[in-house]
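Colleague: Based on what follows, work out the 3D shape:
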Amino acid sequence: MKFGRNNTCWCGSGQKYKHCHTEIDEKIKLYRMKGYEVPNRTQLKTIADIHGVRESGLRNIELLDYISEFVVDGITTEELDQRIYQKTIELGGIPATLGYEGYPKSVCISINEVVCHGIPSEQIRLKNGDIVNIDVTTIYNRYYSDSSRMFCVGKVSNERKRLVEVAKECLDLGVEQVRPWGFLGDIGQVIKDHAHACGYSVVRDIGGHGVGLSIHEEPWVSHVASAGTGMLLVPGLIFTIEPMINMGSANVHTSRRDGWTVTTADGQPSAQWEKTVLVTKMGVEILAY
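Modeller: Take a look at the predicted model:
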């Protein structure tokens, strides 16, 4: 859809188009003409959308802050799931994973060699030495946010602690690459470079994703891409960065039994942190962590 220069801008800012998004849209057009992959307008969030995801993100952050004190030796992952569910409802939200494509729980809890999508259970108890990823996705007033953190249970080996630390460093380095007119591949390049330099591998088949109006949107975010490739980063894009860093091989497999649980192929530990980020005119805003 074309906008007249004196029309109110499509983004909802209330400004005339010529004073708001004309320059950005023209720049996107130039990149497209040069053959670069660029987002379409439906992938760019309006002012109202950004506010909505930001509000959802605040609740997602609060949920991860809240659950941290309960990640202790002996607790079942089912109890953690129930606490997340109740707290989400208290905050006026909805657990986005509950019922999503048949997923049965309100949160993903992945322990040690489980890379992602670990299903909470009364039969699974955290124990001393475990490293645990808790991945929360929240719907608030129809808007989605998504983030995860790693937790160390009791006395964790130095090897596992280092893996958790490097995974966090990979995420933070990736976030630093988020800037207008950069590329998604810039994120993947720094993540894989740092992980490999530290002696670890990066999961190739699972990546970040757009988020905001639904749980998974375009673009897909590779954590092993090359700089200067992939979609152009444009103000208004919202997506997750969530590198999964393995101590051993990058290969993973998905459980045939439940269709969800992803584990490392060699049984070695994996660690992951996740943030939801917004590309701004000046750089990046972290909406959920």
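Colleague: only C-alpha atoms for contact and neighbour calcs from this point on.
Modeller: Noted.
Colleague: Now do the helices in the chain.
Modeller: Counting by DSSP state H, the chain has helices at residues 22-33, 47-67, 77-90, 158-176, 184-197.
Colleague: closest to Ser121 out of those?
Modeller: helix 77-90 (4.6 Å; C-alpha to C-alpha).
Colleague: Which elements pack onto that closest one?
Modeller: Judged by 3 or more C-alpha pairs under 8 Å, 6 or more residues apart in numbering; DSSP states H and E, helix 77-90 is in contact with helix 47-67, strand 94-95.
Colleague: the inter-axis angle of the first one versus helix 77-90?
Modeller: If you take axes from the mean of the first three to the mean of the last three C-alpha atoms, to 10 degrees, helix 47-67 sits at 140 degrees to helix 77-90.
Colleague: and Asn128, what does it touch?
Modeller: Contact analysis of Asn128 by C-alpha atoms under 8 Å, 6 or more residues apart in numbering lists Asp73, Val153, Gly154, Lys155, Val156.
Colleague: this one next, for a side-by-side:
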Amino acid sequence: MIIYKTEPEIAIMKENATLVSQMLAEVAKVLKPGMTTLQIDELCKTFIADHKGIPTFYGYSGYPYNICASVNDVVVHGFPNHKPLQDGDVISIDLGITRNGFVGEHAYTFIMGEVSPEVLQLVKVTKESLYKGIEKATAGHRIGDIAYAIQEHTERKYGYGVVRELVGHGLGRRMHEDPQVPNYGKRGTGPKLNENVVLAIEPMINLGKKEIYTEDDGWTIRTADGKPSAHFEHDVCVKKGKALILSDYSIIEAAEKTNANLNTSYFA
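Modeller: Below you'll find the predicted structure:
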């Protein structure tokens, strides 16, 4: 069942989504070679507590951390660990905060230092595809229109692997609500979009094949061919004419540009 939000509820969700963006901006300020993803997890845990929130991910279906930290060929759900990050790593951070009864959660992919032109393009195109999908998140369109726009820009145009098993979703009092939002599909199909449904749109795009596998921990999902993957996610409220993006990448990008360890050449 699709749950529509009131304007006051959307305002709360925008506050929470912005807090997630602020957390990702704090991560962007400090990312450097030698840092561990467990240190990032601790930073975000402290931020959430300081803002009187609940870490949405911790304990969700038994998940044991506050964030997902997915490096290189890890698509999503990577466990934070003690392994030092290094130049050439591609790091996706996905996290959420629950406050005042509602969830804010989204993801961003960072590039550490120099990477190949192919990887740089993957990150650029994945981020672009998110906005292609958001353009279709307006009243009167269908879920398939969002899915098609993402697939068209990534798989059909660049030959990337669009993960099938993992999809975006509705967002509200729970992290996963109806409807599911795939990153592949046909125009004009799926549920019709009406105003005030909130979606987490999140292309997960592989440099190589679309196939993935799950590690023995039951969470960490990797590309089957070992090639890198990129993941971007926005919280979006469906409106007439133009979608309302609740999260804010501009503050993350501004922070990235202040950190010489991060590669922002694809959008700077």
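Colleague: Just give the TM-score of the two.
Modeller: The TM-score (TM-score structural alignment, normalised by the length of structure 2) is 0.89; 247 aligned residues with a C-alpha RMSD of 1.2 Å.
Colleague: hmm, back to that, what's the farthest-apart pair in the contacts of Asn128 of structure 1?
Modeller: Asp73 and Val156, at 11.5 Å, using C-alpha to C-alpha across the contacts of Asn128 of structure 1.
Colleague: which residues in structure 1 does stretch 132-148 of structure 2 match up with?
Modeller: The aligned range for stretch 132-148 of structure 2 in structure 1 is 173-189, by TM-score structural alignment.
Colleague: brain fart, stretch 111-123 of structure 2
Modeller: The aligned range for stretch 111-123 of structure 2 is 152-164, by TM-score structural alignment.
Colleague: Residues contacting that stretch, please?
Modeller: 71-73, 126-132, 150, 245-247, 269-272.
Colleague: Going through these, which ones are buried?
Modeller: Buried members of the contacts of stretch 152-164 of structure 1, scored by 16 or more other C-alpha atoms under 10 Å, are 71-73, 126-127, 129-132, 150, 245-247, 269-272.
Colleague: Which one of the helices and strands packed on helix 77-90 of structure 1 lies nearest to Ala225 of structure 1?
Modeller: helix 47-67 (26.4 Å).
Colleague: quick one: what's aligned to Glu288 of structure 1 in structure 2?
Modeller: In this structure residue 288 of structure 1 is Ala, not Glu. Checking with TM-score structural alignment, Ala288 of structure 1 has Ser247 as its match.
Colleague: my bad, Asp65 of structure 1
Modeller: By TM-score structural alignment, Asp65 of structure 1 lines up with Ala25.
Colleague: Just give the closest residue to that match, not the sequence neighbours.
Modeller: Ile252 (4.2 Å; C-alpha to C-alpha, 6 or more residues apart in numbering).
Colleague: What of Arg222 of structure 2?
Modeller: Arg222 of structure 2 sits nearest to Val74 (C-alpha to C-alpha, 6+ apart), 4.2 Å away.
Colleague: For the one you found, give its distance to Ile91 of structure 2.
Modeller: 9 Å (C-alpha to C-alpha, to the nearest Å).
Colleague: same question, Gly188 of structure 2
Modeller: For Gly188 of structure 2 relative to Ile91 of structure 2 (C-alpha to C-alpha), the value is 34 Å.
Colleague: Among the helices and strands packed on helix 77-90 of structure 1, which comes closest to Ile28 of structure 1?
Modeller: Taking the helices and strands packed on helix 77-90 of structure 1 one by one with C-alpha to C-alpha, helix 47-67 is closest: 18.8 Å.
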